[in-house]
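K.L.:
Okay, sequence plus prediction incoming.
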Amino acid sequence: METKTLVVNGIPRRVMVSPDATLVDVLRNQLQLTSVKVGCGQGQCGACTVILDGKVTRACIVKMRRVPENAAVTTLEGIGTPDNLHPLQVSWMYHGAAQCGFCTPGFIVSAKGLLDSNPNPSREDVRDWFQKHHNVCRCTGYIPLVDAVMDAAAVLRGEKTLDDITFKMPADGRVFGSRLPRPSAVAKVTGLAEYGADAAVHMPPETLHLALAQAKVSHANIKGIDTSEAEKMPGVVRVLTHKDVKGKNRITGLITFADNKGDGWDRPILNDTKVFQYGDALAIVCADSEEHARAAAEKVKFDLELLPEYMSAPEAMAPDAIEIHPGTPNIYYEPHIEKGEDTKPYFDDPNNVVVEDSFYTQRQPHLNIEPDVGYGYLNEEGKLV
């Protein structure tokens, strides 16, 4: 451990840190600046963007040993507050650029770095800047983000005023199709909006942190789960497996299809007999910190009988493919197809142009940036929340 002074948003803060800790962990967990988000944790999404000694930086990949003494760190909290918004924050609200809002702090901080170095950027400059600094948004399609930066830049140059980019209620009071900001807009553009992982920073000291021990193969029979080594790791309170699930160790969902060939209870809460896909949860480690929980999760051992891995739907549909969920066909649902009029006359008409090809697309158009996080507690009535 070592002590280090960081000048955070203009205020010197003395902290004791591990040289191997990341800057984002120090800002979030020790200084409780939760506007600095952790999405990918690998420097690819830009949610953790800060300005470090004048340079736009992804805080999740910077170790504290590389942060100099008295380094100046600017986070979203240092750019503007609800009662003193920066033009970037006003413009972000005006253009609806904060949708889910998880990426918003990183984008606004990154944009601040751009305008500090280039007060008159082109739209291409803005897009290139976000590309260069790995700022990723999964909601907006980027046009509102660029619009917001361009208008904020115009305000800073004196070519527009904040009033020009502030929503005004139409005379008739109709707001449908207008620029009425979302009720959560101010919280999102100032970093005050709290997301799942942010709540962990504010939990009481006795809070247990959980980590999953997950399958690293895509298909296997589970012959045994050994938690003994994990239970001996520092800070571990308990390791849970399917044996600790009270009641039915299954999650339903597929029964919503009337013609589903299974009973809908295909998915276990914690896998007990099989691994169905890479990443399946086989055990939960409960420890006094996330770091301890994750370290112990790596020590859970699995005795697995490997099975054929089907990495595409056609492979799973092959005649010799074994049932992934025993007792349920791999083709578990067949939709009814209704056809319209015969199209053959249209295709036979030489005046019509016909283009034929094969097309393939992924089934999920975009992924989230916010990590999958949940927490629970017993309230004053003794109810689990």
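P.N.:
That came in fine, so what should we check first? In this text the structure is predicted, and so the values were computed from the model without any measurement.
K.L.:
only C-alpha atoms for contact and neighbour calcs from this point on.
P.N.:
OK.
K.L.:
which strands and helices sit next to the helix or strand where Gln89 lies?
P.N.:
Element membership for Gln89, per DSSP states H and E: helix 87-94. Where contact means 3 or more Cα pairs under 8 Å, 6 or more residues apart in numbering; DSSP states H and E, helix 87-94 is packed against helix 104-117, helix 143-156, helix 185-190.
K.L.:
Need these in CSV (columns: mean neighbour count).
P.N.:
Rendered in CSV, the data for the helices and strands packed on helix 87-94 read as follows (neighbours: other Cα atoms under 10 Å):
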stretch, mean neighbour count
helix 104-117, 24
helix 143-156, 22
helix 185-190, 24
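K.L.:
For my notes, please list those helices in CSV and give distance to Ile11 for each entry.
P.N.:
What follows is these, written out as CSV (distance: least, Cα to Cα, whole Å):
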stretch, distance to Ile11
helix 104-117, 18
helix 143-156, 25
helix 185-190, 18
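K.L.:
also this one, for the comparison:
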Amino acid sequence: MRALCWHGKADIRCDTVPDPRIEEPRDAIIKVTSCAICGSDLHLYDGFMPGMEQGDILGHEAMGEVVEVGREVTNLKVGERVVIPFTIFCGECEQCRRGNFSVCERSNRNKDLADKVFGHTTAGLFGYTHLTGGYAGGQAEYLRVPFADRTHIKVPGGLGDEQLLFLSDIFPTGWQAAVQCDLQPTDTVAIWGCGPVGQMAIRSTVLLGAKRVIAIDTVPERLAMAQAGGAVTIDFMQESVVERLNDLTQGKGPEKCIDAVGMEAHATATLDSIYDRAKQALMLETDRAHVLREMIHVCRPAGVLSVPGVYGGLLDKFPFGVLMNKGLTVRTGQTHVNRWTDDLLRRIEEGQIDPSFVITHKVRLEDGPAMYKTFRDKEDGCIKVVLKP
């Protein structure tokens, strides 16, 4: 089969690789009908995430048709359409029973390695480093799904792939980011980053009833999409984010803040931005913490910081004293996808939201390597790429 494979920093290739096969009784194989490039895939493309090996198959947003099931998979049939969540979960461990699917205690087959790095294992993830299990990803013609009796979202007929695909990651990720804010009808929510997750977070906070949503970015197409979704926008290259947020909140700051950027935050040539890039170049820190610092500074005391943006390692100059003295609450983590998908699927069916609004580019799988660069560099108005194997 064809698959997009990692061969090093900024080196993605469409290779011919062996077809996946059933390895465990709870496995299934799906024929991928649609998949996507995610912002967190760019952390692999840019070489910021450790644990990748040459030839690893990328991708964690995929859906398709079941073509084979293991002998213990009784709730899936050949021919059924499924979306595959990026988090692999057993459904039986203590964390899964609590709905904490992204920290499943059993699905990371490199548990010993994860224990050493994280203290305790996380769940296995598709197409995302050997720290999270080294599982082959879904930017391919076929995908092996471990624990497939639980790790799936069965979808109805009558809805197209593009309406459903983002149940795999970015829609529930944006939704969880909003839910973690404990939104009140009087809340102003500031969202850093208007990429795909940020766009979903904007619409999620609107659906959940926030008084006002403020979106921060600098790419014109992203800001226009955010505005269309109901947000007031700030272009951080044109004005001070802190000053503008204070103006919009009468000096009090937003009650809730969402970091939909993560480790590769960009900023104007401020002192902390220059500091981060210098430290990163010298390999003295791994992640750029500009957005986190700005959120901590501007958030209203006793507010909430929600962090769906992916971080991979070490931050420097993190103002923990400010965080503590302002009494801020921080909530973060990989998304517990299946905790939210029944509700989100219902909202799609009822027409409350059509997640396909975020798609700007649809290309063949073999065009994927070039689209990584287009997506990373925000060329050609690119916000979200869907691949068709």
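P.N.:
Thanks, I have it. Everything numeric here is computed off the predicted structure, so don't read it as measured data.
K.L.:
what TM-score do we get after superposing?
P.N.:
The TM-score (TM-score structural alignment, normalised by the length of the first structure) is 0.25; 174 aligned residues with a Cα RMSD of 7.3 Å.
K.L.:
so which of the helices and strands packed on helix 87-94 of the first structure comes closest to His292 of the first structure?
P.N.:
Using Cα to Cα as the measure, helix 104-117 is the one of these that comes nearest His292 of the first structure, at 28.1 Å.
K.L.:
Would you tell me what the next helix or strand after the closest one is?
P.N.:
As assigned by DSSP H and E, the chain's next helix or strand after helix 104-117 of the first structure is helix 123-132.
K.L.:
how many degrees apart are that next one and helix 104-117 in direction?
P.N.:
Here the directions of helix 123-132 of the first structure and helix 104-117 differ by 120 degrees (axes from the mean of the first three to the mean of the last three Cα atoms, to 10 degrees).
K.L.:
what helices or strands is helix 123-132 of the first structure leaning on?
P.N.:
Against helix 123-132 of the first structure (3+ Cα pairs under 8 Å, 6+ apart) you get helix 104-117, helix 143-156.
K.L.:
I'd like these laid out as CSV, including distance to Trp92 of the first structure.
P.N.:
Listed next are those as CSV, based on distance: least, Cα to Cα, whole Å:
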stretch, distance to Trp92 of the first structure
helix 104-117, 8
helix 143-156, 5
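K.L.:
Can you get me a residue count around the closest residue to Ile37 of the second structure other than its chain neighbours?
P.N.:
Nearest in space to Ile37 of the second structure, with sequence neighbours left out and distances taken as Cα to Cα, 6 or more residues apart in numbering, is Val385 at 5.7 Å. Using other Cα atoms under 10 Å, Val385 of the second structure has 21 neighbouring residues.
K.L.:
isn't Val385 of the second structure right up against Pro369?
P.N.:
No - using Cα atoms under 8 Å, Val385 of the second structure makes no contact with Pro369, being 11.4 Å away.
K.L.:
how near is the nearest residue to Ala201 of the second structure once chain neighbours are set aside to Ala228 of the second structure?
P.N.:
With Cα to Cα, 6+ apart as the criterion, Ala201 of the second structure has its nearest non-adjacent residue at 3.9 Å, and that residue is Gly174. Using Cα to Cα, to the nearest Å, Gly174 of the second structure is found at 17 Å from Ala228 of the second structure.
K.L.:
Met16 of the first structure should be in a strand, yeah?
P.N.:
Yes - Met16 of the first structure sits within a strand when classified using DSSP: H, G, I helix; E, B strand; the rest coil.
K.L.:
What segments of the stretch 151-300 of the second structure are strands?
P.N.:
For the stretch 151-300 of the second structure, the strands defined by DSSP state E, counting those that start in this stretch cover 153-154, 188-192, 212-217, 232-235, 256-259.
K.L.:
Minimum distance to Arg203 of the second structure: which of those has it?
P.N.:
Arg203 of the second structure lies closest to strand 212-217 among these, at 9.1 Å (Cα to Cα).
K.L.:
Okay, angle between that closest one and strand 188-192 too, please.
P.N.:
10 degrees.
K.L.:
buried sites along strand 212-217 of the second structure?
P.N.:
Arg212, Val213, Ile214, Ala215, Ile216, Asp217 (16 or more other Cα atoms under 10 Å).
K.L.:
could you say what helices and strands that strand packs with?
P.N.:
Secondary elements touching strand 212-217 of the second structure (3+ Cα pairs under 8 Å, 6+ apart): strand 188-192, helix 196-207, helix 220-228, strand 232-235.
K.L.:
and of these, who's closest to Ala3 of the second structure?
P.N.:
helix 196-207 (23.0 Å).
K.L.:
Name the residues of the closest one that are buried.
P.N.:
The neighbour-count check on helix 196-207 of the second structure (16+ other Cα under 10 Å) flags Pro196, Val197, Gly198, Gln199, Met200, Ala201, Ile202, Arg203, Ser204, Thr205, Val206 as buried.
K.L.:
re earlier: tell me which residues in the helix holding Gln89 of the first structure are buried?
P.N.:
So, applying 16+ other Cα under 10 Å, buried residues of helix 87-94 of the first structure: Pro87, Leu88, Gln89, Val90, Ser91, Trp92, Met93, Tyr94.
K.L.:
Give me the distance between the first one and Gly224 of the first structure.
P.N.:
Yep, that's Pro87 of the first structure we're talking about. Applying Cα to Cα to Pro87 of the first structure and Gly224 of the first structure gives a distance of 59 Å.
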